[in-house]
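> pasting the structure only:
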């Protein structure tokens, strides 16, 4: 499978929207994403344009996609910057500046090909390249009922930290934090 890994550009917003909607249709989307297809589909074009512009700019977030030779987008991963001493989306306050990987999705036909690891390599390279803030760790959360995703993240080097939060859609379930420290 021939593809390239690249950052999303501002004018990619319609493709970014389409891929996100496809991700939210995945059978395990209820475990992997805080969003629903219905919520995302109802958002105006301006939302998607702003999202793509922010991810393309890369100051507080960056989105990477795997693009096939024919132009199809096969997968994506997004990275959010979380500064030390600043409350995050999940209400915790990191002691060190870190990035947070979210929105991981690879189309079924590209799963098991190493594509996800390539997307993660791009996300990690971008994270470690930041000068301000200097990133000391990269984290992500995985639902306790998603061992396949956790195994994949372990292959990339992520390890459980012991920190977890209640799953937003299932308060009786947990989202487990995994992290990778700067070498």
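Structure received. Everything numeric in this text was worked out from a predicted model, so none of it was measured.
> From here on, just use CA atoms for contacts and neighbour counts.
OK.
> Do a quick rundown of the strands in the chain.
3-7, 61-68, 73-82, 98-106, 137-143, 159-166, 174-181 (DSSP state E).
> Of these, which is nearest residue 88?
strand 73-82 (6.5 Å; Cα to Cα).
> Nearest residue to the spatially most central residue of the chain in space, please, no chain neighbours.
The structure's the chain has its C-alpha centroid closest to residue 102; by Cα atoms, centre = their mean the separation is 2.3 Å. In space, and not counting its chain neighbours, residue 102 is closest to residue 78: 5.2 Å by Cα to Cα, 6 or more residues apart in numbering.
> also this one, for the comparison:
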């Protein structure tokens, strides 16, 4: 399956919304997101426009998409910089080194198993390592403890368990498991 990996642009806001809603409707992927389809669908266009602008222009955030030769979006991943001393994405998550956090990762069912997931991760990692300030020391992500398929893919992509497990927001009975890659 032929595609290009590129950064999103401001004018992509409608497609950013579309792929996010598709991900939230996907039974195999919805466990990976901390919002529901109904929550995302209720957001006004201005939210999606602002999200696109941040991902297209901000130097500390990068959203990549995999675009097929026919223009279809096959997948997406977002990386954002976390600074030492800051609060991380989940409660109890304290940042101790400059790192990027990978979120909103989704590959459409027809592109799964094609290597596209690894291509998106590679783009996010290469961007992370390319940053001069701050110098990124690790790239990390969280995976729901019941999402063994995604966890196995992340391990194949070079991520290792860090030993950190935090409660899923809104459900203290479930855990998000941190996996990370250290700067080589």
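Good, I have the coordinates. What you are looking at is a predicted structure, and each value in this text was computed from that prediction instead of being measured.
> can I get the strands of structure 1 in JSON lines with distance to residue 30 of structure 1?
JSON lines is the format used below for the strands of structure 1 (distance: least, Cα to Cα, whole Å):
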{"stretch": "strand 3-7", "distance to residue 30 of structure 1": "26"}
{"stretch": "strand 61-68", "distance to residue 30 of structure 1": "21"}
{"stretch": "strand 73-82", "distance to residue 30 of structure 1": "17"}
{"stretch": "strand 98-106", "distance to residue 30 of structure 1": "12"}
{"stretch": "strand 137-143", "distance to residue 30 of structure 1": "10"}
{"stretch": "strand 159-166", "distance to residue 30 of structure 1": "14"}
{"stretch": "strand 174-181", "distance to residue 30 of structure 1": "12"}
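> among those strands, which is nearest residue 23 of structure 1?
strand 98-106 (6.1 Å).
> Residue 39 of structure 1 - how many residues pack around it?
10 (other Cα atoms under 10 Å).
> so how far is residue 177 of structure 1 from it?
25 Å (Cα to Cα, to the nearest Å).
> next one: residue 144 of structure 1
Taken as Cα to Cα, the span from residue 144 of structure 1 to residue 177 of structure 1 is 10 Å.
> quick one, which of these two is more surrounded?
Ranked by neighbour count (other Cα under 10 Å), residue 144 of structure 1 and residue 177 place residue 177 first, with 20 against 16.
> thought the more buried one was touching residue 164?
Yes: with contacts counted by Cα atoms under 8 Å, residue 177 of structure 1 reaches residue 164, the gap being 5.6 Å.
> chain center to the top helix by length along structure 1, what's the gap?
Identified as the longest helix of structure 1 according to DSSP state H is helix 115-129. Centroid separation between helix 115-129 of structure 1 and its chain, computed with Cα atoms, centre = their mean, to the nearest Å, is 11 Å.
> ok, the residue nearest to residue 102 of structure 1 to residue 96 of structure 1 distance?
20 Å.
> So between these two, which is more surrounded?
residue 78 (22 against 16).
> wait, the more buried one sits on residue 116?
No: assessed by Cα under 8 Å, residue 78 of structure 1 is found out of contact with residue 116, at 12.0 Å.
> so which of the strands of structure 1 gets nearest residue 19 of structure 1?
For those, the distance to residue 19 of structure 1 is smallest for strand 73-82, at 7.3 Å, taking Cα to Cα.
> mean shift between the closest one and structure 2?
Compared with structure 2 after the fit, strand 73-82 of structure 1 shows a mean deviation of 0.5 Å (mean Cα distance after the TM-score superposition for structure 1).
> how many other residues sit next to the nearest residue to residue 3 of structure 2 once chain neighbours are set aside?
Closest residue to residue 3 of structure 2 apart from its sequence neighbours, by Cα to Cα, 6+ apart: residue 68 at 4.2 Å. The tally of other residues near residue 68 of structure 2 (other Cα under 10 Å) stands at 16.
> what do we get in structure 1 for residue 68 of structure 2?
Residue 68 of structure 2 maps onto residue 68 in structure 1, with residues paired by TM-score structural alignment.
> Relative to residue 171 of structure 1, how far out is that match?
38 Å.
> Same question for residue 108 of structure 1.
Relative to residue 171 of structure 1, and taking Cα to Cα, residue 108 of structure 1 is found at 28 Å.
> Ok, residue 159 of structure 1 next?
According to Cα to Cα, residue 159 of structure 1 and residue 171 of structure 1 sit 23 Å apart.
> The two - which one has more neighbours?
Taking neighbours as other Cα under 10 Å, residue 159 of structure 1 and residue 171 compare with residue 159 leading, 18 against 10.
> isn't the more buried one right up against residue 178?
Yes: between residue 159 of structure 1 and residue 178 there is a contact under Cα under 8 Å: 5.0 Å.
> can you pull the contacts of residue 150 of structure 1?
residue 142 (Cα atoms under 8 Å, 6 or more residues apart in numbering).
> May I ask you to confirm that residue 175 of structure 1 is in contact with residue 165?
Yes: counting by Cα under 8 Å, residue 175 of structure 1 touches residue 165, with 5.3 Å between them.
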